[in-house]
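# I would like the atomic coordinates for the input below:
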Amino acid sequence: MNKDNYIYPAVFDYAEDGISISFPDLPGCFSCAGSDEAAYFMARDAMRGWLLVAEEYGDEIAAPTPLKDVILEANQRAVLIDVNLAFYREAYKNRAVKKTLTIPAWLNDLAEKENVNFSFVLQTALKEHLNV
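Predicted structure coming up:
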């Protein structure tokens, strides 16, 4: 079962050209920004995306490292980032997915002549076929 609320430490690495963002507990979860405020929002967005994909693929999601245990360099600061996935999980599941299909030319011509919305018809037919 997936949980809705997550809080993880992010490391903000300050350089002349901006802030690099990483998460010690979320391998490959990175972002960057030009200000602290932007870094906070970019960190939340990156973390949210990482967690949604991890859930989708059944990847293990590590427990967060306590903030006091995050090892930092002189130009770095640890920041707690929180996300609630409930809203985003539903939006992620309902995102549009492009499919390519083949139908007879005569059927395509007739449907186009009648201004048929192909996506709507396919969705309706799939729901009916799958009893959802």
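# only C-alpha atoms for contact and neighbour calcs from this point on.
Noted.
# How about the helix ranked longest in the chain, which residues are buried there?
Counting residues, the longest helix found in the chain (DSSP state H) is helix 36-57. Applying a neighbour-count criterion of 16 or more other C-alpha atoms under 10 Å, the buried positions in helix 36-57 are 39-40, 42-44, 46-52, 55.
# Just want the most central residue of this structure.
The residue lying closest to the centre of the chain (C-alpha atoms, centre = their mean) is G49, at 2.4 Å.
# What residues does that residue make contact with?
By C-alpha atoms under 8 Å, 6 or more residues apart in numbering, the contact set of G49 is empty.
# same check, this time on Y40
If you count contacts by C-alpha under 8 Å, 6+ apart, then Y40 has I81 around it.
# So it versus E112, what's the distance?
48 Å (C-alpha to C-alpha, to the nearest Å).
# ok, now G34?
49 Å.
# And for A54?
Applying C-alpha to C-alpha, the value for A54 to E112 is 40 Å.
# Likewise for W106?
Counting by C-alpha to C-alpha, the gap from W106 to E112 is 10 Å.
# between those two, who's got more neighbours?
Neighbour count, other C-alpha atoms under 10 Å: between W106 and E112, E112 has more, with 12 against 9.
# The more buried one - that's part of a helix, no?
Yes: judged by DSSP: H, G, I helix; E, B strand; the rest coil, E112 forms part of a helix.
# Tell me the spacing between it and A125.
E112 is 18 Å from A125, where distance means C-alpha to C-alpha.
# cool, and T100?
16 Å.
# Assess the claim that N5 and Y88 are in contact.
No: with contact defined as C-alpha atoms under 8 Å, N5 does not count as touching Y88 (11.5 Å).
# Here is a second sequence; please produce its structure as well for comparison:
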Amino acid sequence: MKKPERYVYPAVFTYEEGQEIAVVFPDLDAATSGKNDEDALFSARELLGCVMAGLEEDGEDIPVPTSLAKVPWEANERVVLIDVYMPSIRMARVNRSVNRTVTLPAWLNAAAQEKNINFSQVLQDGLKQRLSL
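Model (predicted):
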């Protein structure tokens, strides 16, 4: 089954005097916050991308978004539709870095450090060569 390019979910922005703007996705049981509207929007979009990528990766069911008109809200709240473009999120997850611990002789470590060699880059280059990539 083809994964959708874009997800759109309602989020409830809550405004309290002297506090960050709280953002809750009722359909996803996820929340974040922001210093102002723009920051809250960016945080919401980033969270939506992370949550949806995680659900896809784990093979879990994707919840159906609640209609904007059916999301309950209070006087100090606003319901906003948040969208996320998934191809870029998926690509970023494919290209994310992971940490690996390597063991090498102390003399080799010292010689490499003396020459300011970037261990990560050398390992990446070596693996690409070994794997013919």
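# who's more crowded, T100 and A125 of the first structure?
A count of neighbours by other C-alpha under 10 Å puts A125 above the other of T100 of the first structure and A125, at 12 against 4.
# In three-state terms, label the more buried one for me.
Classification of A125 of the first structure using three-state DSSP returns helix.
# Distance from the chain centre to the stretch of helix or strand S119 of the first structure belongs to, please.
Here S119 of the first structure, judged by DSSP states H and E, is contained in helix 118-130. Put simply, helix 118-130 of the first structure sits 26 Å off its chain's centre (C-alpha atoms, centre = their mean, to the nearest Å).
# so what secondary structure elements neighbour that helix?
Counting contacts by 3 or more C-alpha pairs under 8 Å, 6 or more residues apart in numbering; DSSP states H and E, helix 118-130 of the first structure packs against no other helix or strand.
# Residue in the first structure paired with A69 of the second structure?
Taking TM-score structural alignment, the alignment pairs A69 of the second structure with K68 from the first structure.
# Return the distance of that match relative to E37 of the first structure.
Applying C-alpha to C-alpha, the value for K68 of the first structure to E37 of the first structure is 22 Å.
# And for T100 of the first structure?
41 Å.
# State the distance from the most far-flung residue of the second structure relative to its centre to E114 of the second structure.
Relative to the C-alpha centroid of the second structure, counting by C-alpha atoms, centre = their mean, W107 is the outermost residue, at 39.9 Å. Remark: distance between W107 of the second structure and E114 of the second structure (C-alpha to C-alpha) = 11 Å.
# now swap in K70 of the second structure and tell me
As judged by C-alpha to C-alpha, K70 of the second structure and E114 of the second structure stand 64 Å apart.
# Check E16 of the second structure too.
Going from E16 of the second structure to E114 of the second structure by C-alpha to C-alpha gives 55 Å.
# go on, V122 of the second structure?
15 Å.
# With S43 of the second structure instead?
Counting by C-alpha to C-alpha, the gap from S43 of the second structure to E114 of the second structure is 42 Å.
# how about the buried residues of helix 36-57 of the first structure in TSV, adding distance to V132 of the first structure?
Formatted as TSV, the buried residues of helix 36-57 of the first structure follow (distance: C-alpha to C-alpha, whole Å):
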residue	distance to V132 of the first structure
A39	41
Y40	39
M42	36
A43	36
R44	33
A46	32
M47	32
R48	28
G49	27
W50	29
L51	27
L52	24
E55	23
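# which one of those residues sits closest to D82 of the first structure?
Using C-alpha to C-alpha, R44 comes nearest to D82 of the first structure of the buried residues of helix 36-57 of the first structure, at 6.8 Å.
# Now for the closest one: which residues touch it?
By C-alpha under 8 Å, 6+ apart, the contact list for R44 of the first structure reads I81, D82, V83.
# redo that, cut-off 10 Å
I7, Y8, A10, S31, A38, W50, L80, I81, D82, V83, N84 (C-alpha atoms under 10 Å, 6 or more residues apart in numbering).
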